[in-house]
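*Asks:* predicted model, plus sequence, below.
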Amino acid sequence: MDGLVEDDATTEGSKTMTLVEANISMSLDGFVTGPNLDRYPGLGEGGDILHAWIDEDRSMDLAIGEERQIAGAVITSRKVYDETEGWDAEDGFYRLPVFVVTHRPHDVVVKGETTFTFVTGGVKHAVEQAIGVAGDRRVHIMGGAGIIRQALAAGLVDELFLHVAPVILNGGTRLFDHLGGPIRLERAEVIESRHATHLRYRVLN
């Protein structure tokens, strides 16, 4: 597989701006889970195939750039946090600060070098907090779909990185519903792999 975009931030004059990247796996017909979530919690019926590429070489480097420290902070939803039990690992999520968007207040959770901060002020507030700690690295919005839709609709996303699996699910959780209007994109990168086509777009709106 080819290398990724090497820049982690953009420069405007003398000001360095942290890039906010929405990063998620989806089917060819635009679903980030399969159908029947009530009977198949998490990724839905047949949804596991969306993440088959994660077992490929350098998969996490594609997702968050762990080896090259591309990501400086992560944003996710309370649903994803609960379903993964905070990634149920001693070090949490790759030793990164994680901001969990939620309506339910919760104390900060620390797992190893990972800090989970629960943000009740909405996606914009979570992005502001994540930018504050990411420095010159990217803020990685990993979903779920609702969090990415809110961030896109609010104009908070600089880049969209989609891992498109070669499958048509015909149902499930759509990624791009209810965005409130067109969002213009510019193709920045295409990476082919066995289990997905990885598409990076710059958001122009």
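*Replies:* Perfect, thanks for sending it. Numbering: from 1, shown residues only.
*Asks:* could you use CA atoms for every contact and neighbour count after this?
*Replies:* Fine.
*Asks:* OK, contacts around the spatially most central residue of the chain?
*Replies:* Most central in the chain under C-alpha atoms, centre = their mean is residue 142, positioned 1.8 Å from the mean C-alpha point. Counting by C-alpha atoms under 8 Å, 6 or more residues apart in numbering, residue 142 makes contact with 22, 23, 24, 74, 75, 76, 148.
*Asks:* now it: how far from residue 159?
*Replies:* Applying C-alpha to C-alpha, to the nearest Å, the value for residue 142 to residue 159 is 12 Å.
*Asks:* again with residue 43
*Replies:* For residue 43, the distance to residue 159 - C-alpha to C-alpha - is 24 Å.
*Asks:* same check on residue 35?
*Replies:* 27 Å.
*Asks:* against that first model, consider the following:
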Amino acid sequence: MTHIIADISISLDGYVTGPDPGLHNGLGNGGEGLHTWAFSDDPEDRRIVRETTERSGAVVLGRNLFDIVDGPKGWNDETGYGAREAGKPSLVVVTSAPPASVRTSDLDWTFAPTGVRDAVAVARERAEAASARSGKDLDVYVMGGGLTISSALDAGLIDVLTLHIAPVVLGGGTPLFTGGVPHTLTQRSVLRTPTATHIAYDVPR
């Protein structure tokens, strides 16, 4: 069965980027510390990255994040989806203005112009097709940015919310939660590593 999993790194004060994020400063000022765990050599951190990448049948992301990962300082053959794993699942971008071209043309991009609900539906189809081909259950991962995840959560599209809480206080940036629909989640698992606390929550529908 394909699940919809929101998965993102976050600071102790609730930000998914540092201040002043942009095309050439994707994680904002100081935001690199959010993803230290993803490039760590700690065995548990590596396991989480590897297993998440292997289970990703399709991935949903917002347009701002697409511009960063497809930009000149974005993904390459060594570092991409899944950090050093550089996985290649189907990628679905929520955007009302698809780009004229993409730099990372070796990846499977789809642009969903009609909102996050339709993007998740397309991603589910891609993940289910990938599951059928591989013979194992694969999931949809909503990787960000913050607005895309919070919109999907508020729309009731998310089954599991996974937060990788980095031991940094950024003092500003892009918040994950800015108000909206209240949620009461059920804690599924907690794992502490030297670089992050990994917490997964079930999201009641």
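*Replies:* Happy to help now that I have it. Everything quoted here is computed from the prediction, not taken from an experiment.
*Asks:* could you dump the contacts of residue 142 of the first structure to a markdown table with secondary structure, neighbour count and distance to residue 96 of the first structure?
*Replies:* As requested, the contacts of residue 142 of the first structure are exported to a markdown table (DSSP: H, G, I helix; E, B strand; the rest coil; neighbours: other C-alpha atoms under 10 Å; distance: C-alpha to C-alpha, whole Å):
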| residue | secondary structure | neighbour count | distance to residue 96 of the first structure |
| --- | --- | --- | --- |
| 22 | strand | 27 | 16 |
| 23 | strand | 22 | 16 |
| 24 | strand | 23 | 18 |
| 74 | strand | 27 | 7 |
| 75 | strand | 30 | 10 |
| 76 | strand | 25 | 12 |
| 148 | helix | 27 | 19 |
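*Asks:* how about the helices in the second structure?
*Replies:* Assigned by DSSP state H, the second structure shows helices spanning 43-55, 63-69, 116-134, 146-154.
*Asks:* residues in the first structure aligned with the second one?
*Replies:* Residues 78-84 of the first structure are the counterpart of helix 63-69 of the second structure, counting by TM-score structural alignment.
*Asks:* tell me which residues in that stretch are buried?
*Replies:* 78, 80, 81 (16 or more other C-alpha atoms under 10 Å).
*Asks:* need the nearest residue in space to the residue nearest to the centre of the first structure, chain neighbours excluded.
*Replies:* residue 23 (5.2 Å; C-alpha to C-alpha, 6 or more residues apart in numbering).
*Asks:* and the aligned partner of the one you found in the second structure, how far is that from residue 141 of the second structure?
*Replies:* Using TM-score structural alignment, the partner of residue 23 of the first structure in the second structure is residue 7. From residue 7 of the second structure across to residue 141 of the second structure, the span is 7 Å (C-alpha to C-alpha).
*Asks:* residue 155 of the second structure too?
*Replies:* 16 Å.
*Asks:* compare these two (neighbour count), which wins?
*Replies:* More neighbours surround residue 141 than the other of residue 155 of the second structure and residue 141, with 32 against 12 (other C-alpha atoms under 10 Å).
*Asks:* which residues touch the more buried one?
*Replies:* 4, 5, 6, 7, 56, 57, 58, 59, 60.
*Asks:* how about the residues you listed in JSON lines, adding distance to residue 205 of the second structure?
*Replies:* Shown next, in JSON lines, are the contacts of residue 141 of the second structure (distance: C-alpha to C-alpha, whole Å):
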{"residue": "4", "distance to residue 205 of the second structure": "12"}
{"residue": "5", "distance to residue 205 of the second structure": "13"}
{"residue": "6", "distance to residue 205 of the second structure": "14"}
{"residue": "7", "distance to residue 205 of the second structure": "18"}
{"residue": "56", "distance to residue 205 of the second structure": "22"}
{"residue": "57", "distance to residue 205 of the second structure": "22"}
{"residue": "58", "distance to residue 205 of the second structure": "21"}
{"residue": "59", "distance to residue 205 of the second structure": "21"}
{"residue": "60", "distance to residue 205 of the second structure": "20"}
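*Asks:* return the member of those residues nearest to residue 87 of the second structure.
*Replies:* residue 56 (8.5 Å; C-alpha to C-alpha).
*Asks:* what about that closest one, how many residues nearby?
*Replies:* Residues lying near residue 56 of the second structure (other C-alpha under 10 Å) number 26.
*Asks:* next up, the contacts around the closest residue to it other than its chain neighbours.
*Replies:* Using C-alpha to C-alpha, 6+ apart and skipping the chain neighbours, the partner closest in space to residue 56 of the second structure is residue 139 (5.3 Å). By C-alpha under 8 Å, 6+ apart, residue 139 of the second structure lies in contact with 1, 2, 3, 4, 5, 55, 56, 57, 58, 124, 127, 128.
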